[in-house]
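Q: take a look and give me a structure for this.
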Amino acid sequence: MNDPVSNPRYRWIALIASGLAYSLCFGMLQSVGVLYPEWIRAFQAPASYLSFIGSFPTAIGCMAGPICGVLVKTFGCRTCGIAGGILTFIGRCSCYFATSVPFLAIAYSVLPGIGAVLTLVGFSSIVNSYFIKERSIAESVLGGGLCFGNFFTAFLLQKFVEAFSWEGAMLLSGAVSLNVCVCGMFFIPKGKIADHPLNLWKVHRTTDQHLNELNHKTVSETSIHGDNTDVVQKSQDGFLTRSRQLWKDPFFLLIAVCDFLTWMALLIPYIQLTEKARLLGVEPNLAAWLSSTFGIAGIVGRPTTAGLSTYFKIHPLWAYSINQAILGAATVFSPHWTSIPGLFTTAVLVGFFSNGYGFIKTSVAVMIGRQHFVDAYSWMLFLEGVAICAGPFLAGMLADATNSYDWSFRFSGLLLLTSASLCLLKIPLQKVKATL
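A: This next block holds a predicted model:
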């Protein structure tokens, strides 16, 4: 449907702004590998002592997901998107004054992590409100933006470090993070975009035309999606009341468990594959290209898998299940691919089939309802924060116990396969929910 009210052309600008915000927020956080050597020299601390700092921002931010969800519901996506950029700026700039590892860990983790997730919830809600049929494609564009951001911000951060030291790099990267505020300006709710000054396609309408369009919007969206109209709706029920109702929803429980298992597993190949290659005798410069291969494959794979699922009209949960099953099988068998081509094959497969997160977010809107997206996604982020801490930690224990990364990869693959298999519960749960 190409109706300008139900599907305003502005939605593509909102999607581009969201993708840029995603790449800036999380691209900076995931480029921490550029800073590790500088921190080791500056603080004279062992690598194992500093390595945990890289995962702290995402974990802390995700655990604050429910709080971020309440803020988005209360103050709106646009305000929270801008506030997230400001928090990221303050946090990264404060790293300049770090004189100890604990100070650095707090400065680098708390405000940037919460700021990134606050922005994430804001633009995810905006994209969820604008995109209906193309929702999977929109999520893949966001994911592709993140992959591109990993390249761009890592390159930029390296240049900053070479020219201005790591302290100067933190100040400059904080300044770059202010561009998130600019992106946040474009997080305009769908219901307010028709006459907004930033809408390039706004039309000056008479009062009668405006009322006709509002009536048309209500009829068209209700006929397609029931009561699921705009995303960020003010509810008379409090957050805790809405959350209790949400946790009673069997579909939400299914999605939350699948998402939790995925995030326990997902980061393990990204963290361990490069080090595994070095232990197998691969030259460090060549092994470093494995990280880049993840990103390149993701840029290609995310829109490809989303486009196929949209073209063949596959339900997002089934698309997620297929995606995770292929990814899980590849990860389980990856310990047998010890040659250089085999290692790069692992990186390509993991990157190409990295759109599972886009499918699971789409499943939330389709199965639970767009009006419940913010609350559901907030709790999913909280569980993701726990999973991000638990999964790599358990994988590290397996690697230490076996003196090999093989069982870490098998552990990751089995979690992904379990997550894919649990999606089959949708069929009986659909019957259960019908009786509630």
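Q: from here on, just use CA atoms for contacts and neighbour counts.
A: OK.
Q: who's in contact with Val182?
A: Applying CA atoms under 8 Å, 6 or more residues apart in numbering to Val182 gives the contacts Ile82.
Q: one more time with 10 Å
A: Ala17, Leu20, Ala21, Gly81, Ile82, Gly85 (CA atoms under 10 Å, 6 or more residues apart in numbering).
Q: also this sequence, please, to line up against the first:
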Amino acid sequence: MTDGDKHVDEKKVASQDPETVEKELEEVGFVAPPDGGYGWAIVASSFLLNMIVDGVIFTVGKILQPAWVLGFGISEASAAMTMSILSGFYFFVGPFASALCNVFGCRQVALSGSIIAAVGFLLSIPAPNIYALYLTFGLIAGAGFGMMYLPAIVIISQYFAKKRSLATGIAVCGSGIGTTVFAMLNDVVWEFVKKDWQQFLIYTATVTISGFAAALLLRPLRASQSQIEKVAEIVENYEEHKEKVPESPSLSKHNTPFLSSLELHTAGKHANGVHRNGSVKSIIEAVARDVEELNRPLARMDIFYTGSTTNIAARSRTGTMNREEAAEHLKHLRDSVREDTPLQYLSKHELNVADDGTLQHVEEKSVMRDIGQALKNLLDRQLLGSPSFLLLALSGTLTLCCFYVPFIYLGNHLDKIEGLTTAEKSFTVSLIGVLNIIARIGCGYIADRPEVSALVVNNIALICAGLATMTVPFYTAYWHFLVFCIPFSIGVACFAALRSVIVLELIGLEKMSNAFGILLTFMGVGAVIGSPMAAAMKDYTGNFDTSFYVMGALMTISGAMCIPLGALRKWEMNRVSKSDAKAEVELQKLTEESQLIQKEVKA
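A: Below is the predicted model of the structure:
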């Protein structure tokens, strides 16, 4: 036997360790983000989808709500509920849209979303009353917008790793561009349709359905045929050379979910290294399904993280390391960065485990089961028992209460200044859009600097934005409103762009997807109640002064209440550590007592 043959045999023997094989399978089966190439077409598509969705949500309210008040003879609060349901369901549908992306793919979900949203707007045209608009304009169109937005963000994390911060930053700039463009374009269209809100909805539906073309670019990343065949080869080699063990792998001995799933799906398709008739194709098909599962969006723990993956390790430890240590850690990472995406950012498969720890079977796949499992993983109730997470979630609710109010009602305060044209009034919203772009670029820089606390930046930005909102009723000159746009734009940009970074710092990578599903729900509540609350105050007081005082105060509180969040999280982690240590001591005592009783019985 030659030295080369000995080396091959030694390699085969070494590779029979299940956990080593598991690692090899994941390395071969994982589709690494290309960090470029067609990924830039994905960024362009995401940019356009963000432009359409946020451009419509942020700008149409100031035109349609007054028209509904006059047309239906209703209160400001009743009219505001329509826009709030639209923006609320944009968030509420987030977990469901994520689950759909996991099952059907991002492109199919975004295509469906554009159709649903456009249909919702068209169905609103013959609405006989405001309550019908709650269903068509609010719920249906809002759900469609959520299905357009989530895929546009999720798919960037599949195509980009080290350049993800840059890619995401470019994509979300579509939000600012959309706000800027539609704030001016809507006024032109409004005059063109002679202030007929029903004709204006045809224009809104047309803009929305254009997202269909953008969504067509969201091509999914798939494993190559050579990858699938290589995975099949590794599994077959493992089956041929492994020691004889019970038929069901034991999860108590090895953490090998991908390997276990492959073994179960290919069981019976080969025997003693010789393929049974017609089994080659079925093995490849079985392996292809498992490889597809490995590369589903929610199989990545970092799927909702918008920063570069080279910073995840440093960011996820900033709760326990100081900023100097984080900076040093980041330098080390950049000096020794690998070309492939770290596989510790992959989640593990959900497998059915018996009481004795053995893997029993994999349930027959079904669409509803897959969607249900994805939703279950996203909405982890364990996080609701975390005081620090609940504080962060409540802060998000308060922020969203104020989030849309200036976009819709700032023009009412501008009416106090005589001689302003419609274009000048709309320019304030456009300016918020432009400044939002600049602020989001700055947030992208912060996301890639672990030595800078994203939480502190977020808190300061929200407090300043809230205080600025509270001062709006005192403005007497046009330039006052232009100055207001600066802190408010920075506040909303930091909130939107740094949310995933803050979650990573506080909750960690493992629970990040779960946290986002719940946070979207909390933010949806704030989006639903905020604008109607502001409008109700106007109905009661006769002006929007109180509305801006209260909404600004809520945003200020949302930033201030997160100041002790880092210390609260450390206390929480220390409490859990002490509890675990106590449980371990008690378990040891019970074990010793049990052993003593057994000895006495034997005696």
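Q: aligned partner of Gly174 of the first structure in the second structure?
A: Under the alignment by TM-score structural alignment, Gly174 of the first structure pairs with Ala205 in the second structure.
Q: shouldn't that match be within a helix?
A: Yes: the assignment for Ala205 of the second structure (DSSP: H, G, I helix; E, B strand; the rest coil) places it in a helix.
Q: what is the burial count for it?
A: Applying other CA atoms under 10 Å, we find 21 residues neighbouring Ala205 of the second structure.
Q: what does Gln158 of the first structure give?
A: Neighbours of Gln158 of the first structure under the rule other CA under 10 Å: 17.
Q: same check, this time on Ser354 of the first structure
A: Neighbour number of Ser354 of the first structure under other CA under 10 Å is 26.
Q: just tell me what it corresponds to in the second structure.
A: By TM-score structural alignment, Ser354 of the first structure lines up with Val492.
Q: against Gly530 of the second structure, how distant is that match?
A: Computed as CA to CA, to the nearest Å, the Val492 of the second structure to Gly530 of the second structure distance reads 15 Å.
Q: circling back to that earlier point, what sits against the closest residue in space to the match of Gly174 of the first structure that isn't next to it in sequence?
A: Excluding the flanking residues, the one nearest Ala205 of the second structure by CA to CA, 6 or more residues apart in numbering is Ala118, at 4.5 Å. By CA under 10 Å, 6+ apart, the contact list for Ala118 of the second structure reads 124, 137, 140-141, 144-145, 201-212.
Q: and if you look at Phe151 of the first structure?
A: So Phe151 of the first structure contacts Ser23, Gly27, Met28, Gln30, Ser31, Ser291, Ser292, Gly295, Ile296 (CA under 10 Å, 6+ apart).
Q: and the strand or helix carrying Val172 of the second structure, what's buried?
A: Assigned by DSSP states H and E, Val172 of the second structure falls within helix 164-192. For helix 164-192 of the second structure, a neighbour-count test (16 or more other CA atoms under 10 Å) marks 164-184, 186-187, 189-190 as buried.
Q: which stretch of the second structure lines up against stretch 257-270 of the first structure?
A: Using TM-score structural alignment, the partner range for stretch 257-270 of the first structure is residues 394-407.
Q: pull the distance from the matching stretch to the chain's centre.
A: 18 Å (CA atoms, centre = their mean, to the nearest Å).
Q: do stretch 105-115 of the first structure as well
A: 17 Å.
Q: which of the residues in it are buried?
A: Ala105, Ile106, Ala107, Tyr108, Ser109, Val110, Leu111, Pro112, Gly113, Ile114, Gly115.
Q: wait, the fourth one touches Leu50, no?
A: Pointing back at Tyr108 of the first structure there. No: between Tyr108 of the first structure and Leu50 there is no contact under CA atoms under 10 Å: 11.8 Å.
Q: quickly list what's touching both of these two.
A: Common contacts of Tyr108 of the first structure and Leu50 (CA under 10 Å, 6+ apart): Pro102.
Q: what's the helix or strand that contains Glu24 of the second structure packed up against?
A: For Glu24 of the second structure, the host element (DSSP H and E) is helix 18-29. With contacts defined as 3 or more CA pairs under 10 Å, 6 or more residues apart in numbering; DSSP states H and E, helix 18-29 of the second structure has these neighbours: helix 225-241, helix 257-266, helix 279-294.
Q: contacting residues for the residue of the first structure most remote from its centre?
A: Taking CA atoms, centre = their mean, the residue of the first structure most remote from its mean C-alpha position is Asp208, at 41.6 Å. Residues in contact with Asp208 of the first structure (CA under 10 Å, 6+ apart) are Leu214.
Q: mind doing that once more with 6 Å?
A: By CA atoms under 6 Å, 6 or more residues apart in numbering, no residues touch Asp208 of the first structure.
Q: give the aligned equivalent of Gly76 of the first structure in the second structure.
A: So, by TM-score structural alignment, Gly76 of the first structure is matched to Gly105.
Q: Leu221 of the second structure versus that match, what's the distance?
A: For Gly105 of the second structure, the distance to Leu221 of the second structure equals 10 Å [CA to CA].
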